[in-house]
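>>> No letters, just coordinates:
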């Protein structure tokens, strides 16, 4: 019985697919109309999303905007490089004081040990005052970097939003294709329910 049911369903599916192959193509082709738009909007490579794709398409012939884009990219990269350099210097100094204090604790002579611990404390206290100022400046750099990113993102949204809206208007998705397809599914569902 199961084999007969399976064979019937398979036969119906194949026949349905053959009959309606051109119908399915019509549904897919008619899902959108007026496929013309000012910018070719499509999924780009994995390295570039549609938002940035539209933006770079918009600025590719505008030397002034390309120059601003280049400046923003360079200053953001430089901010990261500066942060890495200072982070490295601070981390190396922190490591030094940690290791030196452990070394000083291992000195047998209590007078010499105390003298070395005091020297290290005096040096590290002076250093950490400098580091505090550096941390404040790094914080300012981070705030500026975030502000640049935010303003740049807002600019890109303003520049690209009209293009995606043009694209959407040029590609109005008609619901009649979906309704028609749902009707086709419902007919097949009814046929399957009536199989015995």
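The structure has been received and is ready for your questions. Remember, predicted model here, so these are calculated numbers, not experimental data.
>>> Going by C-alpha atoms from here, please, whenever you check contacts or count neighbours.
OK.
>>> residue ranges for the helices of the chain, please.
Using DSSP state H, the helices found in the chain span residues 2-19, 21-30, 50-59, 63-105, 110-170, 175-194.
>>> these two touch, right, residue 156 and residue 53?
No. Shown here, residue 156 and residue 53 do not form a contact pair, counting by Cα atoms under 8 Å, at 10.9 Å.
>>> circling back to that earlier point, wait, which of the helices of the chain is closest to residue 38?
Comparing the helices of the chain against residue 38 with Cα to Cα, the closest turns out to be helix 110-170 (7.6 Å).
>>> Can you give the distance of the closest one from its chain's centre?
21 Å (Cα atoms, centre = their mean, to the nearest Å).
>>> any idea how far residue 7 is from residue 137?
Going from residue 137 to residue 7 by Cα to Cα, to the nearest Å gives 75 Å.
>>> Could you find the closest non-adjacent residue to the spatially most central residue of the chain?
Residue closest to the mean C-alpha point of the chain, counted by Cα atoms, centre = their mean, is residue 49 at 8.1 Å. Nearest residue to residue 49 in three dimensions, chain neighbours excluded: residue 43, at 7.0 Å (Cα to Cα, 6 or more residues apart in numbering).
>>> before we go on, here's another structure to hold up against the first:
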């Protein structure tokens, strides 16, 4: 099998060559430059690329746009702050409600263990009456909480939609500047087929 060692050399050399059909971002006119190139980083695997965050391509591309557009950055900060404020504000109300809700659940659980059925019915009746009164008193705040949660979900969905529309042109620029001809891949396949033929002859 020694005679096949030299056949691996062309492929190894070929794999190290830069694909001349790929345009460099720095060499492009400003209207063709894309931000996708800025988020790519080389991994230890030459056939794999990793990205700066685990948030995904849309978020990574959008983060590059934020660096270039102060208005976008301001909007992003406002929405992030609103999400934080929404969570913090709602949690105050929910924590108070949770204490009472947990109390009624705990009391109900205890009455199920009563051996005296008359006592159980008496306690259950009092607890149900108290629970219904509390539910009526807190119905308004629960509705507000539900509305606030719905609003922030709608805001975030709209913002994600906005991000997609803002980043779509960037990925399309990237696609346009990375259009390949088939010369190099055809050369590679020719080298592969040559080795495959030699291997078959060696059997």
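Looks like it came in fine. From a predicted model like this one, the values you see are computed outputs, not experimental measurements.
>>> follow-up on the earlier one: tell me the most buried of the helices of the first structure?
helix 50-59 (a mean of 17; mean count of other Cα atoms under 10 Å).
>>> Identify the residue range in the second structure corresponding to that one.
The alignment of helix 50-59 of the first structure onto the second structure (TM-score structural alignment) spans residues 57-66.
>>> and the matching stretch, how far from the first structure on average?
Once the two models are superposed, stretch 57-66 of the second structure sits on average 1.9 Å from its counterpart in the first structure (mean Cα distance after the TM-score superposition for the first structure).
>>> Give me the residues contacting that stretch.
Applying Cα atoms under 8 Å, 6 or more residues apart in numbering, the external contacts of stretch 57-66 of the second structure come out as 35-36, 38-39, 51-53, 72-73, 163-164, 166-167, 170.
>>> how far away is the residue located most distally from the centre of the second structure from residue 98 of the second structure?
Centroid-distance maximum for the second structure: residue 118 at 56.0 Å, with Cα atoms, centre = their mean. Look at residue 118 of the second structure and residue 98 of the second structure: by Cα to Cα, they are 29 Å apart.
>>> Just give me the neighbour total for residue 35 of the first structure.
Residue 35 of the first structure: 11 surrounding residues under other Cα atoms under 10 Å.
>>> Surely it touches residue 169?
No. Look at residue 35 of the first structure against residue 169 with Cα under 8 Å: they stay out of range, at 9.5 Å.
>>> Now do the same for residue 4 of the first structure: its match in the second structure.
When the second structure is aligned by TM-score structural alignment, no residue sits opposite residue 4 of the first structure.
>>> Next: residue 160 of the first structure.
Under the alignment (TM-score structural alignment), residue 160 of the first structure pairs with residue 167 in the second structure.
>>> what's the answer for residue 18 of the first structure, then?
When the second structure is aligned by TM-score structural alignment, residue 18 of the first structure is paired with residue 9.
>>> Contacts only, for the equivalent of residue 176 of the first structure over in the second structure.
Mapped onto the second structure by TM-score structural alignment, residue 176 of the first structure lines up with residue 183. Applying Cα under 8 Å, 6+ apart to residue 183 of the second structure gives no contacts.
>>> Check the gap between residue 183 of the second structure and residue 159 of the second structure for me.
Taking Cα to Cα, one finds residue 183 of the second structure at 42 Å from residue 159 of the second structure.
>>> now swap in residue 202 of the second structure and tell me
Note on residue 202 of the second structure: its distance to residue 159 of the second structure, by Cα to Cα, is 61 Å.
>>> and if you look at residue 171 of the second structure?
In this view, residue 171 of the second structure and residue 159 of the second structure are 18 Å apart by Cα to Cα.
>>> just residue 103 of the second structure next, same as before
Taking Cα to Cα, one finds residue 103 of the second structure at 39 Å from residue 159 of the second structure.
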